[in-house]
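[1] Need a 3D model of the following:
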Amino acid sequence: MSTYAIGDIQGCYAQLARMLERVAFDPSCDRLWLVGDLVNRGPDSLRVLRLLRELEGAADVVLGNHDLYLLMVAAGYKRRGSDDTLRQVLEAPDRDELLHWLARQPLLRLEGEHVLVHAGLLPGWTVAQAKALSDEVGAALAGPQARKFLLELAGNEPERWSDKLKGWDRLRVIVNACTRMRFCTADGRMALRAKGPPSQAPAGTLPWFRVPERLSRTHTVVCGHWSALGFHREPGLIALDSGCVWGGKLTALRIEDGAVFQVPG
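    Down below sits the predicted model:
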């Protein structure tokens, strides 16, 4: 049995299929860990969703910002980007089944000494706290106010976590940290507009995983989201977004031995 963590797919079905062939993936005994951003900007989000739904039980998924954007658009969110490539999904005959499956995926999965999340964890969160907060978002996505939640989700405020936060603000901070964050201050204020490499950190910030004494350093975080960082490993971190949708590579890492596999975008 092997476990393969795979970076942001973003609708690049052909590259995902080649990766599964490359590693000789066997769903009867192997597992996939998908770090989110399954859809959007690439050409074939619909086939990606259908494949991963079929692999349920062998594929563990967490939600990325583009996956949540798809759910927002389906709920009636109108402010869409010019590079949105979600029409196939939204018009598919199995749209509702796929969206229901996607909305039931968590922001975070805890697998032994590994944490699977799309973007990162705020430095003041323990792994146990982050898991509990992910569960709050999951309950909102599955609850009677799911549509209202999705329509309230966009925005960068509040910029930092507080245990006193309630309602949509509380959920928005959790989602932004887990699916959008790259840089933050030592006390956890997120710089959500910054997208460059670590060398271009906004003044007073640093990559979230390099905040001294971050409480999640007890585990190895497996994430994606940051194509300008690229495939990167350091103690406590495996970052897998190597820009497949931008012509880079799709990266997979076998958890058991650290072997790396890549296919061109």
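[2] From here on, just use CA atoms for contacts and neighbour counts.
    Noted.
[3] Strands along this structure, start to end?
    In the chain, the strands defined using DSSP state E lie at 3-6, 31-34, 59-61, 108-111, 114-117, 183-184, 206-207, 220-223, 232-234, 237-239, 249-254, 260-264.
[4] from those strands, which stretch is densest packed?
    strand 183-184 (a mean of 30; mean count of other CA atoms under 10 Å).
[5] related to what we said a few turns ago, with distance to P123 as new columns, can the strands of the chain be given to me in TSV?
    Conversion of the strands of the chain to TSV gives the following (distance: least, CA to CA, whole Å):
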stretch	distance to P123
strand 3-6	23
strand 31-34	23
strand 59-61	23
strand 108-111	15
strand 114-117	14
strand 183-184	9
strand 206-207	10
strand 220-223	12
strand 232-234	17
strand 237-239	13
strand 249-254	25
strand 260-264	28
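[6] quick one more, to check against the first:
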Amino acid sequence: MLKLDMGVYVIGDVHGCVKTLAALIDQFEVGSNDEIWFCGDLVNRGPSSANCIRFISSLKIKTVSVLGNHDLYFLNICKDNPKSIADKGLCSILEASDKLDLIDWLRNRPMAHVEKNNILVHAGIYPSWDTKKVTLLSEEVCKELKSHNWQTFLSNMWGNYPNKWNDNLENFDRKRAIVNIFTRMRYISRDGYLDFLLKKAPSKKIDGFSPWFNHESLKTRKERIIFGHWSSLGLLIRKNIISLDTGCVWGGLLTAVRLGDCKIYSQKLID
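    So this is what the prediction gives:
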């Protein structure tokens, strides 16, 4: 477990709501030895995607941010003409004089971050993956994102299949499965099939599927997994699970947790 005297604050999906983010961080009273982690989806939907990246990258303390599906969506379309993109927040990046710096900063984020017994991801972890495999698969995708062919790689990452992990998957099918699991998964069947279209809260029973973190074969059960992505699930804190997407961009709250004592911080949308 991270030391209680070191403040590690983890923030849910920001989605370009930089004013709300700044107000939330003001509540922390962070010191120089503190850290702020982000569950991904820093950009898209909200009004200030460019300023959100600038703000986070300029913080004077250590930050960790994993990639979310909306971050990857932006990286995939960043070669397009800004006039063809409906989201004005994303256009703020593409029209910025420092857009290449913003893009490079974002694509150099990890898919997962493992520290002590904490695992930070955007959406989830496949039940058969242990901590070592989480790290290796994150690095496998990050290697592609840091390469000269990263845009070609991303253009092949869209789609819902394969919808079951298999260690024998190869090439783009393998990478697409890794990306979808880390950034899009919510529900899984007992035999390991994923349904990426199901977005309801778990309180509404869905035949044949359950939240990935309830799967009986979850190998990372002894670790604490912190994630966002699932706004209909909202804030959920268990011994081994922390869910932090509380729908800020939809008019809800931006939520954070301090890992040492699980103190919750929240900020209403002000963007």
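[7] before we move on, the earlier item: K166 of structure 1 is nearest to which of the strands of structure 1?
    Of all the strands of structure 1, strand 108-111 sits nearest to K166 of structure 1, with 20.1 Å by CA to CA.
[8] how big is the offset of the closest one relative to structure 2?
    In the superposition against structure 2, strand 108-111 of structure 1 averages 0.4 Å from its aligned positions (mean CA distance after the TM-score superposition for structure 1).
[9] Report the distance from that strand to the chain centre.
    On the basis of CA atoms, centre = their mean, to the nearest Å, strand 108-111 of structure 1 sits 12 Å off its chain's mean C-alpha point.
[10] residues in structure 2 aligned with it?
    The aligned range for strand 108-111 of structure 1 in structure 2 is 112-115, by TM-score structural alignment.
[11] before we move on, what about stretch 228-245 of structure 1?
    Using TM-score structural alignment, stretch 228-245 of structure 1 pairs with 232-249 in structure 2.
[12] Any buried residues in stretch 196-203 of structure 2, and which?
    By neighbour count on 16 or more other CA atoms under 10 Å, the buried set for stretch 196-203 of structure 2 is F196.
[13] quick one: it aligns where in structure 1?
    Counting by TM-score structural alignment, stretch 196-203 of structure 2 corresponds to 192-199 in structure 1.
[14] Can you tell me what H148 of structure 2 aligns to in structure 1?
    By TM-score structural alignment, H148 of structure 2 lines up with P144.
[15] for D41 of structure 2, that is, sorry about that
    Aligned partner of D41 of structure 2 by TM-score structural alignment: D37.
[16] Could you tell me how far its match is located from Y69 of structure 1?
    As judged by CA to CA, to the nearest Å, D37 of structure 1 and Y69 of structure 1 stand 10 Å apart.
[17] These two: which is more packed in?
    D37 (28 against 21; other CA atoms under 10 Å).
[18] Provide a list of residues in contact with the more buried one.
    8-10, 63-67, 118, 225 (CA atoms under 8 Å, 6 or more residues apart in numbering).
[19] Over to L198 of structure 2?
    By CA under 8 Å, 6+ apart, the contact set of L198 of structure 2 is 186-187.
[20] again, only this time at 7 Å
    Y187 (CA atoms under 7 Å, 6 or more residues apart in numbering).
[21] same deal with Y193 of structure 2?
    Y193 of structure 2 neighbours (CA under 7 Å, 6+ apart): 163-164.
[22] you'd agree G208 of structure 2 is up against S189?
    Yes: proximity of G208 of structure 2 to S189 meets the contact threshold set by CA atoms under 7 Å, at 5.7 Å.
[23] Now the longest helix along structure 1 on structure 2. Mean distance?
    Longest helix in structure 1, counting residues (DSSP state H): helix 127-142. Comparison of helix 127-142 of structure 1 with structure 2 after fitting gives an average deviation of 0.7 Å (mean CA distance after the TM-score superposition for structure 1).
[24] and that helix, which residues are buried?
    127, 130-131, 133-138, 140-141.
[25] Contacts only, for the aligned partner of A177 of structure 1 in structure 2.
    Under the alignment (TM-score structural alignment), A177 of structure 1 pairs with I181 in structure 2. Taking CA under 7 Å, 6+ apart as the criterion, I181 of structure 2 is in contact with 124-126.
[26] Try it again at 6 Å.
    Applying CA atoms under 6 Å, 6 or more residues apart in numbering, we find I181 of structure 2 in contact with no residue.
[27] again, but for W226 of structure 1
    For W226 of structure 1, the contact set (CA under 6 Å, 6+ apart) comprises D241.
[28] Quickly note the distance from it to L90 of structure 1.
    With CA to CA as the criterion, W226 of structure 1 and L90 of structure 1 are 26 Å apart.
[29] same question, G112 of structure 1
    Taken as CA to CA, the span from G112 of structure 1 to L90 of structure 1 is 36 Å.
[30] Do a quick rundown of the helices in the stretch 101-250 of structure 1.
    Using DSSP state H, counting those that start in this stretch, the helices assigned to the stretch 101-250 of structure 1 run over residues 127-142, 146-151, 167-179.
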